[in-house]
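# how would this look folded up:
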Amino acid sequence: MTVNVLLQRVLRENVAAMGEQVVIVATPSPSPPGGVQAPRTPLPDLRGGTDLKLAKDLGDSVLRHQWTVTWIAIALLAVTGSAVGWWLSGRVLRPVHRITATARRLSLSNLHERIALDGPQDELRELADTFDEMLGRLERAADGQRRFAANASHELRTPLAIQRAAIEIGLQDPSPEQVARMRVELLQATARTERLIDGLMILAQGERGPEQSDPVDLADIARDAADQHHRGATDAGVTLALDLHPAPSTGDPVLLTRLAANLIDNAIRHNHPEGSVLIRTSPDSVLTVTNTGPHVPADRVPELFEPFRRLHSPRTGSAQGAGLGLSIVAAIAQSHGAEVHATPNAEGGLTVSVTLPRRTIAHGPGSS
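Predicted coordinates:
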């Protein structure tokens, strides 16, 4: 279009120039002093006006042709651009529609579905892969919740069944011996239920996170937890050894004490007579509990930190506890930003280390 406007301007200038060359106005020459009139200059031949008209008509014809071609080109470009834009927008937005459709279909029953977007590694592919990873985490979390609910139901049903059987059978024709035996069984079942409920409450509190964060010393916490389990270790024939160094950190003292107590209780429970438990703390804010005991397969170690998981069986009975000890440790550690590592010992037993964020002790101006 700009070319047409420039062409029209050039043609007009050329036609105007041709008109100036054809039309020449004659002016009379001045008379000489003698009074003799000089001859007039003859007017030029005006037949060139025909050439001027032909040039003007040619220019108009060229302009009309140029404008016609221009409008046709604009129409073709508009149609082609619209078609290409529609195709490109569909190609670009198709992955977005796929992601949206997958998100709308998702529920707890089909978390296994994935977008699985193929194509170049661009921003949309990265978004789809991130969404798939999130679905994987949600699926694992949902499966864990289902397993937790099923295992908790089983653990709670067992002591209740024992209590009901003891009451129904023991009270049919009670004798002093039967009453005494039923009393012991009911107390054991009730104690198991209490331990399970207490463990579930501590696990929920640990996952929720600490209600307060105070300066603590892991050495003091480990010493208090060891004192709580000293009698249990003596009854089990297990020796407790302490190697405690100042380990400053921050956290909820109650939850951290429960963490250390669970580690020590687990080390005593899964040990053998005349075994040992070594409790260490280091200035790097690391609490380590090492125990002797049966051999622990390395590939089974991650299972020990799942709720209601035990080494030889998912559920083994009240004698081995509720199976929440190490899962509570993992939950409390995670809520405190700590790391938990468990390593099987070559001679048997397990070494569990908990690394908490280190607290820097500020020294005053007069401190050395």
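
# okay, CA-based contacts and neighbour counts for the rest of this
Noted.

# any idea how far the spatially most central residue of the chain lies from residue 141?
By CA atoms, centre = their mean, the mean C-alpha position of the chain lies nearest to residue 134, the distance being 6.1 Å. Distance of residue 134 to residue 141, given as CA to CA, to the nearest Å: 11 Å.

# One more, please, to line up against the first structure:
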Amino acid sequence: MTVRARMTLLYGGLFTVITLGVLGTALWIQTRIVNDRVQDVPFPADPIASGAVRGPADGRKRIIGPEQFQESLIGSQQLVILTAFAVIVVLAFAVSWWLTGRLLRPLHRITGTARRLSLSTLHERIALDGPRDELRQLADTFDAMLDRLERAADSQRRFVANVSHELRTPLAVQRTAIEVGLADPSPERLAVVRDEMLRNTRRSERLIEGLLVLAQGERGLDRRDPVDLAAVVGQVVGENLASAERAGVGVTADTRPATVAGDEVLLARMVANLVQNAIRHNHRGGSVRVALREGELTVANTGPVVPPDEVDGLFEPFRRLAGERTGSDGGAGLGLSIVAAIVQAHGGTVTATAAPDGGLTVAVAFT
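Predicted structure coming up:
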């Protein structure tokens, strides 16, 4: 039985019971009044009045109506009340059916939209109008869920397309290098081809490794252990001092004791990505400042000016400034997206702020 039918039976039955009680009470009262036709009236001056019978010694008389009139009146009242009851019951169920249909109409819209959903129709919305009641809240919640699903599907499509492009590029370069080397198999040419293939192989390895870390971060943590984040930061900064010196970038670290519950390997990768990005996207003579306080890690650098409207896009995979795709030597373009996934897996938040004179400040907060 449908919800509409159950609601109709419920409301119609309830109204029927109430109507039956009201009409039954009215019929009982009227029957009592008709049956009690004996009234006390003043004794007339003429003792020989039509139909009058001398009454008690108090000077009053009793007048009794005909029984046939009483029975006819009661029967007519019963017929009218029963007819009205039948009409009211029919109207009650009809109105209940109509009202429940109107009340459930938003649910039919929600059901219809849900049945039509697919990857190609995630743009559809219920967009329910009317008062902000429970059904409106349900429809708005459903629309908000569709917004999230549409963004996730779009992000997944872009991610797959970008991965396909990034994996295809080094393979195409390697094939070209091999063809060129085979066309001119001199030792010098073969050495160039070898170096080119090694460089593209390393790039593919970095890309695949980054994708694996990104997937692990998005999956979440199976267990959490206390991690000395200050020690992790110190180790990562020390490992990147040589590359910073080659790039002409100074690195300073101000750390205080801080412990985070999580995975030490992922946290080390998060710090390494932040520091390496800050060094890579910098200029000669620039600086990188790493600060660690209880529950918060901040990495700031100098460098090119970052448009404020492109800051959020830096956390998307394969994104750089101005929405460009990654190049061949600048990394796999997964640095900040891996950071965001690892932070989310640890229950934290990550934000980025662009400095007006150039550079970026990335703040990671752990709860």
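
# where does the TM-score land?
After superposition, the two chains reach a TM-score (TM-score structural alignment, normalised by the length of structure 2) of 0.84; 324 aligned residues with a CA RMSD of 1.8 Å.

# before we move on, back to that, can you tell me what the residue nearest to the centre of structure 1 aligns to in structure 2?
With TM-score structural alignment as the criterion, residue 134 of structure 1 lines up with residue 145 in structure 2.

# Average separation of stretch 201-208 of structure 1 from the aligned part of structure 2, please.
Compared with structure 2 after the fit, stretch 201-208 of structure 1 shows a mean deviation of 0.4 Å (mean CA distance after the TM-score superposition for structure 1).

# Tell me which stretches of structure 1 form helices.
Counting by DSSP state H, structure 1 has these helices, from start to end: 2-22, 49-105, 123-170, 176-208, 218-228, 230-235, 253-269, 325-335.

# I'd like to know which elements the shortest one is packed against.
It stands for helix 230-235 of structure 1. Using 3 or more CA pairs under 8 Å, 6 or more residues apart in numbering; DSSP states H and E as the contact criterion, the elements in contact with helix 230-235 of structure 1 are strand 239-243.

# Packing partners of the strand it packs on?
Strand 239-243 of structure 1 sits against helix 230-235, strand 276-282, with contacts defined as 3+ CA pairs under 8 Å, 6+ apart.

# Read off where the last one ends up in structure 2.
Alignment of strand 276-282 of structure 1 against structure 2: residues 287-293, by TM-score structural alignment.

# swap in the shortest one?
Under TM-score structural alignment, the alignment places helix 230-235 of structure 1 onto residues 241-246 of structure 2.

# Quick one: average offset of that stretch versus structure 1, please.
Counting by mean CA distance after the TM-score superposition for structure 1, stretch 241-246 of structure 2 comes out at 1.5 Å.

# tell me which residues in that stretch are buried?
Neighbour-count burial for stretch 241-246 of structure 2 flags 241, 244 (criterion: 16 or more other CA atoms under 10 Å).

# Equivalent analysis for stretch 226-239 of structure 2, please.
227, 229, 230, 231, 232, 233, 236, 237.

# now swap in stretch 101-118 of structure 2 and tell me
Using 16+ other CA under 10 Å as the test for burial, stretch 101-118 of structure 2 gives 101, 106, 107, 109, 110, 113, 114.

# Ok, stretch 207-215 of structure 2 next?
207, 210, 211, 213, 214.

# ok, now stretch 105-119 of structure 1?
Buried, per 16+ other CA under 10 Å, within stretch 105-119 of structure 1: 111, 113, 114, 115, 117.

# circling back to that earlier point, so how far is the match of helix 230-235 of structure 1 from its chain's centroid?
Put simply, stretch 241-246 of structure 2 sits 45 Å off its chain's centre (CA atoms, centre = their mean, to the nearest Å).

# Mind listing residues that contact that stretch?
250, 251, 279 (CA atoms under 8 Å, 6 or more residues apart in numbering).

# what residue of structure 2 matches up with residue 78 of structure 1?
Checking TM-score structural alignment: residue 78 of structure 1 goes with residue 89.

# check contacts around its match.
12, 15, 16.

# Of those residues - the most surrounded one?
residue 12 (22 neighbours; other CA atoms under 10 Å).

# Which position in structure 1 pairs with that residue?
Residue 12 of structure 2 maps onto nothing in structure 1, by TM-score structural alignment.

# what do you get for residue 161 of structure 2?
Matched by TM-score structural alignment, residue 161 of structure 2 corresponds to residue 150 in structure 1.
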